[in-house]
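Novice: My questions are about this predicted structure, shown below with the sequence.
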Amino acid sequence: YKKDMIKDIRDDTSQNFRELLTALAQGSRSEPSNVVDNELIDSDARIELLMASFLPLSTVQCIQNKPEFFNDKLCQSTIKRSVLSRIMVSRSEIDLQYIKKEFKKKTGQTLHQYLTVSTKGDYQRVVLALCGGDD
């Protein structure tokens, strides 16, 4: 107790597993609130306005169809572990079920099957847990 959890994770785990646990530990989720923060609304609106004229193609693709966008990232033949970790952690509670459907439609195998073959050890156990069942 009273220790830096991120430092402990970095000191006690191997590379892929370390990256995944660090991403999970650092993940921040805003708590639901009934209070409207007008400053945040104004800030978001300004950001959206600025981004509207400078949207890269990948952003447009993501906006048009998020599950397909993230599936395409997963389907890249030389997927990086950091990309896999980021997608699994950030999308697991949002739209991973839709990404899994896109994955199966495009590859003919389930994401669970792919992760079983392409990962191993503690890292595999965590990404399979994030993935959920083999559907």
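Specialist: Nice, thanks for sending it over.

Novice: CA atoms for contacts and neighbours, from now on please.
Specialist: Will do.

Novice: What ranges does this structure have for its helices?
Specialist: Applying DSSP state H to the chain gives helices spanning 5-12, 15-26, 38-52, 57-64, 66-75, 81-91, 96-107, 111-118, 121-131.

Novice: Mind putting those helices into CSV with mean neighbour count?
Specialist: Below are those laid out as CSV (neighbours: other Cα atoms under 10 Å):
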stretch, mean neighbour count
helix 5-12, 13
helix 15-26, 17
helix 38-52, 11
helix 57-64, 12
helix 66-75, 19
helix 81-91, 17
helix 96-107, 18
helix 111-118, 16
helix 121-131, 17
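
Novice: before we go on, here's another structure to hold up against the first:
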Amino acid sequence: VRDLWKVWLSARTTALSKGKGETRGTIKEKPGFNAGEDAAALRKAIEGIGTTEKTLIDILTQRSNAQRQLICKAYQDATGRTLCDALEGDTHGHFEDILVALITPHPKFDCQEFIQAIKGAGTNESILIELFASRSNHQIKAMCDAYLAETGRALIHDLKSEVSGDFEKTLLILAEGKRDESTNVDVAKAKEDAKILYEAGEKNWGTEESKFIDILCHRSVPQLRQTLVEYKSLSGKTLQESIEREMSGRLEEILVAIVKCVKSVPAYLAERLYKSMKGASTTESTLTRIIVSRSEVDLQDIKAEYKKLFGTSLYSDIEVRSIK
């Protein structure tokens, strides 16, 4: 088991150690890439006497997701078997989970995480909150398209059966993927929205949750950042503080998550990673989901925010927690 944890850790640390380039991800496209050669090397590593984990790690953590899809095609063309089936048959546990995640197209990966969140008797609301608060319109639409292709049903239809109340209303608006994407900031509108939020919460007895939901789910990120500034100026409190005072439960959690993502998605995800490793056990599925899904987006920024927020490196915390 200890050796398996070390291998799993190596997959992560290999990915995390990449990252000098123009994008904010840590995994880049490999120059001189040859899908056929990589597929042959993976086949040898899997079909030989004992699986060569180092080969699997070196190839799958040092190619972009697009390159991994080409490797998957080359592998199936050569063997008649999907690479996913081969990995699932030859690896196990958390190591298998991260390798399969790495070869899954990003929209399908988000879709599968959504399915896991609503699977079974209970719903994992924290995963739903993370997915819909941190993803862009484009990413949410791609996830919905992948869900339709996978299940034959609309994601929004199935989401309705899992949640209720104002929490449901918030998730459904986000799942529509219709947040304003304008980069323009209207200061007068930000002042107006800040006043609406203040009067809907702190200023009066009782809270009009619908006003918070409408503004936080529809305004553009740049516009909301200005609204946060105007709200603090008007009320003397941050909007997050007001939400935490005025609301509770899952609605509070998702609105706070939206505010955090407006300020900084990398900081929000850094906090999620930290909490996944805090306590007696590690939530490996959260580590896998965030690190794999952000490895070509903003993992460098997540690492920087993690260091800033918690005074330690993400690499070292993963190493310590994973070896335990």
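Specialist: Received the coordinates, thanks. These figures come from a predicted structure and were not determined experimentally.

Novice: Need the TM-score between these chains.
Specialist: For these two chains in superposition, a TM-score of 0.66 is obtained (TM-score structural alignment, normalised by the length of the first structure); 107 aligned residues with a Cα RMSD of 2.9 Å.

Novice: ok, the most centrally placed residue in the first structure - contacts?
Specialist: Centroid-nearest residue in the first structure: residue 87, 2.4 Å away (criterion: Cα atoms, centre = their mean). Counting by Cα atoms under 8 Å, 6 or more residues apart in numbering, residue 87 of the first structure makes contact with residue 70.

Novice: Tell me the counterpart of it in the second structure.
Specialist: With TM-score structural alignment as the criterion, the equivalent of residue 87 of the first structure in the second structure is residue 290.

Novice: Residue 160 of the second structure and residue 168 touch, don't they?
Specialist: Yes: the pair residue 160 of the second structure / residue 168 is scored as a contact, 6.8 Å apart, by Cα atoms under 8 Å.

Novice: Among those two, which residue is more densely surrounded?
Specialist: More neighbours surround residue 168 than the other of residue 160 of the second structure and residue 168, with 17 against 13 (other Cα atoms under 10 Å).

Novice: how much space is there between the aligned partner of residue 90 of the second structure in the first structure and residue 121 of the first structure?
Specialist: If you follow residue 90 of the second structure across to the first structure using TM-score structural alignment, you land on residue 12. Using Cα to Cα, to the nearest Å, we find residue 12 of the first structure at a distance of 15 Å from residue 121 of the first structure.

Novice: Check residue 4 of the first structure too.
Specialist: According to Cα to Cα, residue 4 of the first structure and residue 121 of the first structure sit 25 Å apart.

Novice: And what about residue 39 of the second structure, helix, strand or coil?
Specialist: Secondary structure state of residue 39 of the second structure, per DSSP: H, G, I helix; E, B strand; the rest coil, is helix.

Novice: Please give the element, helix or strand, for the closest residue to it other than its chain neighbours.
Specialist: Leaving aside its chain neighbours, residue 39 of the second structure sits nearest to residue 75 (4.9 Å; criterion: Cα to Cα, 6 or more residues apart in numbering). Assigned by DSSP states H and E, residue 75 of the second structure belongs to helix 65-79.

Novice: counting contacts, what elements does that helix pack onto?
Specialist: helix 35-47, helix 83-90 (3 or more Cα pairs under 8 Å, 6 or more residues apart in numbering; DSSP states H and E).

Novice: would you turn the ones you listed into JSON lines with distance to residue 256 of the second structure?
Specialist: Listed next are these as JSON lines, based on distance: least, Cα to Cα, whole Å:
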{"stretch": "helix 35-47", "distance to residue 256 of the second structure": "43"}
{"stretch": "helix 83-90", "distance to residue 256 of the second structure": "37"}
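
Novice: Can you name the residues that contact the spatially closest residue to residue 92 of the first structure that is not a sequence neighbour?
Specialist: Spatially, and ignoring its direct neighbours in sequence, residue 92 of the first structure is nearest to residue 130 (6.0 Å; Cα to Cα, 6+ apart). Counting by Cα under 8 Å, 6+ apart, residue 130 of the first structure touches 88-89, 92.
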